[in-house]
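1. Need coordinates for the below:
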Amino acid sequence: MAINWYPGHMHKARKEIREAMPQVDLIIEVLDARIPFSSENPLVPALRKDTPCIKILNKADLADPELTRRWKESLEKEQGIKAIPMSQHEPGKVRELLKICPAMLPHRNFEGTPLRALILGIPNVGKSTTINNLAGKIIAKTGNEPAVTKSQQRIKLENNIVLHDTPGFLWPKLEPEECGYRLAITGAIKNTVLEFEDVGMFLVEYLMEAHPDVLINRYNFSELPASAIEVFDEIGRRRGAMRKGGFADTHKVAEILLNDYRSGNLGRITLETPELIAKEQAILAALHEEQAAKNQDKEDRKKKKKARA
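-> Just a heads-up that it's a prediction; the model follows:
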């Protein structure tokens, strides 16, 4: 099942960001350290062009530290980008951004005019909490659900920085399909538009392959079940989530799995590696190429048919 969520306010936010971009000196993009690729908005590069960018790998306390290090190196290969792992439990480290921002523009003097920074990020990635930590007070509304921020605002910070806040927005089509699932697992997509069973099954299949010990230890398995549906059944039995007939309540089990992952009860788990993303991107590119060839063939047949007529 392909997952997509692009309500009207996100389209509006994208338009407003495009209009504001030429007036900003610096971009701060907040990513989820557990899914650095999937939480990186593919629309941003075209919008930012050569504007310097700080990418915050937020929720790093929930991610695999070694993979976070590797993702930081990968992101910083692009010119003009600095990646910084952060946790919102360390507000002092977040406030270091007030010194890092001017350092990204060493040839500019911001004593007379403010440094204009634009902060953006996907829903529920921790952008509002980051803003509040930077400001040292409650400025932006926070919540453990996506799409809390619905409008733009400007916030004056220390060091003569003016921060332009924007609503979190996704993009019209989440590709590859796995990207949508990872966003759903981490809470970037409203639960009301999800098929919980599908998302939970995706998470279990990933854990069975990459972190089987996590499932065994968290849910007290004597050994790893042979299939994802058997994992669901075993968790259902151990957590009292069963239906008549001895079958697991798959919706409840999926909720248990997602809540355990989002809260960190499963441990510090990153859902994607640079190698995995490279593989998925190659498959997606091949599919696009195949579809383009089919479309061209269809168009050629139409032209030939029209010429014969």
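2. C-alpha only now, for contacts and for neighbours.
-> Will do.
3. Just say helix, strand or coil for the closest residue to residue 270 other than its chain neighbours.
-> Spatial nearest neighbour of residue 270, excluding adjacent residues (C-alpha to C-alpha, 6 or more residues apart in numbering): residue 34 at 4.2 Å. With DSSP: H, G, I helix; E, B strand; the rest coil as the basis, the three-state label of residue 34 is coil.
4. Following up with a second sequence; could you model it the same way so I can compare the two?
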Amino acid sequence: MAVHWFPGHMHKALKEIKEAMGQIDILIEVLDARIPYSSENPEIARVRGDTPCLKILNKYDLADPEVTATWQAHLEAERGVKTLTTSNDNPANSKQIIELIRSVCAHKDVPGKSIKAMITGIPNVGKSTLINLLADRIIAKTGNEPAVTKSQQRINLGGGVVLFDTPGVLWPKVENPNSSYRLAASGAVKNTAMEYDDVGFFAADYLIKAYPELMKERFKLEELPNTEVEFLEAAAKKRGAIMAGGRVNLHKICEVLLTELQSGKLGRITLETPPMIEQEKLAMAEEAARKAAAKEKRKQKFKQGSLTPDKKDRKEKRTEKREAQSQRMKKRRS
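-> The predicted structure follows:
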């Protein structure tokens, strides 16, 4: 599944982020703790350069805590990166962000100077809520759907820290197809940009393998089916998602599954792990190499043309004729 949702204000915001990066002392990137890789904007990573980065794994209360700890260690292996976890049910934890900003930018934490921090994050990751907690007042508009913030603003957090807020920004093309599904499953894109059935099948396939006990308990199943289709059919019967004639309403049960996943009713779930992502990156590299080889083959075939021996012979004769004419012209001039 490909996510086709890149409104004009996102293109503008991404351009402004690139232009402002040179003025920033530290970048704060808010990630969804359930999908740390898939919610990380590769465009931001490309323009960040050596700017220190604080990655906030928000919605920690919805994510698998053991997997989150693994992600933190994985992310902090990158030079200049620190991590913190935050959640809406633990706002006090967000205050540690200010302390960490001052620690990382200690050379700027002097009277008369301001530490300039920029905060970014994909839509619906909880960035606006976090800003309001940091500022200790309502600054950023919040909403339970993507793309609420649509313009940049500067916020004085006090204590010499100035925060540059940016709209939630996706990127034009999600290279990893599994990331597209995870972004949709977590609610990072509007419902109108995804197919519930398609995303629901992806989520069901992952959940019955990674969190079988949670799925059995939530949908009151004595035995967990082996396939996502069978699981969705069994879950639909338990939830009454049945149409006329006793047919299973797959669209309805997929909608129920995704809604409960996003709200945390299924339990604390993380949709990707570092080892999974490394495998997917290898698969993507192999696919890219295959496509590049196929493209080069087509290019060479186009250059050579589909010349039969007869056509090749005629082409050589035309070349010889042009060369002979060129020699005769040179002799006449001399």
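5. Quick check: TM-score for this pair?
-> Remark: TM-score between the superposed chains equals 0.96 [TM-score structural alignment, normalised by the length of the first structure]; 309 aligned residues with a C-alpha RMSD of 1.4 Å.
6. before we move on, back to that, number of nearby residues for the residue nearest to residue 270 of the first structure?
-> The number of residues packed around residue 34 of the first structure, counting by other C-alpha atoms under 10 Å, is 29.
7. do the one 3 residues further on as well
-> The burial count assigned to residue 37 of the first structure is 20, neighbours taken as other C-alpha under 10 Å.
8. The second structure: which residue goes with that one?
-> For residue 37 of the first structure, the aligned position in the second structure is residue 37, judged by TM-score structural alignment.
9. so who does its match touch?
-> Contacts for residue 37 of the second structure were tallied using C-alpha atoms under 8 Å, 6 or more residues apart in numbering; they are 272, 277.
10. That one falls within a helix, correct?
-> No: under three-state DSSP, residue 37 of the second structure sits outside any helix and is assigned coil.
11. for the stretch 51-200 of the second structure, what spans make up the helices?
-> When secondary structure is read from DSSP state H, counting those that start in this stretch, the stretch 51-200 of the second structure shows helices at 65-76, 96-104, 127-135, 177-186, 196-210.
12. Would you mind giving those as a markdown table with distance to residue 262 of the second structure added?
-> What follows is the helices of the stretch 51-200 of the second structure, written out as a markdown table (distance: least, C-alpha to C-alpha, whole Å):
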| stretch | distance to residue 262 of the second structure |
| --- | --- |
| helix 65-76 | 16 |
| helix 96-104 | 25 |
| helix 127-135 | 16 |
| helix 177-186 | 6 |
| helix 196-210 | 11 |
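13. Quick one: closest of those helices to residue 332 of the second structure.
-> For the helices of the stretch 51-200 of the second structure, the distance to residue 332 of the second structure is smallest for helix 177-186, at 66.2 Å, taking C-alpha to C-alpha.
14. all strands in the second structure, in order from the N-terminus.
-> In chain order, the second structure shows strands spanning 26-32, 53-58, 81-85, 115-121, 153-158, 161-165, with DSSP state E as the criterion.
15. For the fourth one, report the contacting residues that lie outside it.
-> Read that as strand 115-121 of the second structure. With C-alpha under 8 Å, 6+ apart, strand 115-121 of the second structure has contacts from 23-31, 39-41, 102, 105, 108-109, 127, 160-169.
16. what angle separates that strand from strand 53-58?
-> Here strand 115-121 of the second structure runs at an angle of 50 degrees relative to strand 53-58 (axes from the mean of the first three to the mean of the last three C-alpha atoms, to 10 degrees).
17. With the fifth one instead?
-> In this structure, strand 153-158 of the second structure runs at an angle of 90 degrees to strand 53-58, with the same axes, to 10 degrees as the basis.
18. Residue 168 of the first structure and residue 157 of the first structure, how far apart?
-> 20 Å (C-alpha to C-alpha, to the nearest Å).
19. Kindly report the same for residue 273 of the first structure.
-> To residue 157 of the first structure, residue 273 of the first structure is 35 Å away according to C-alpha to C-alpha.
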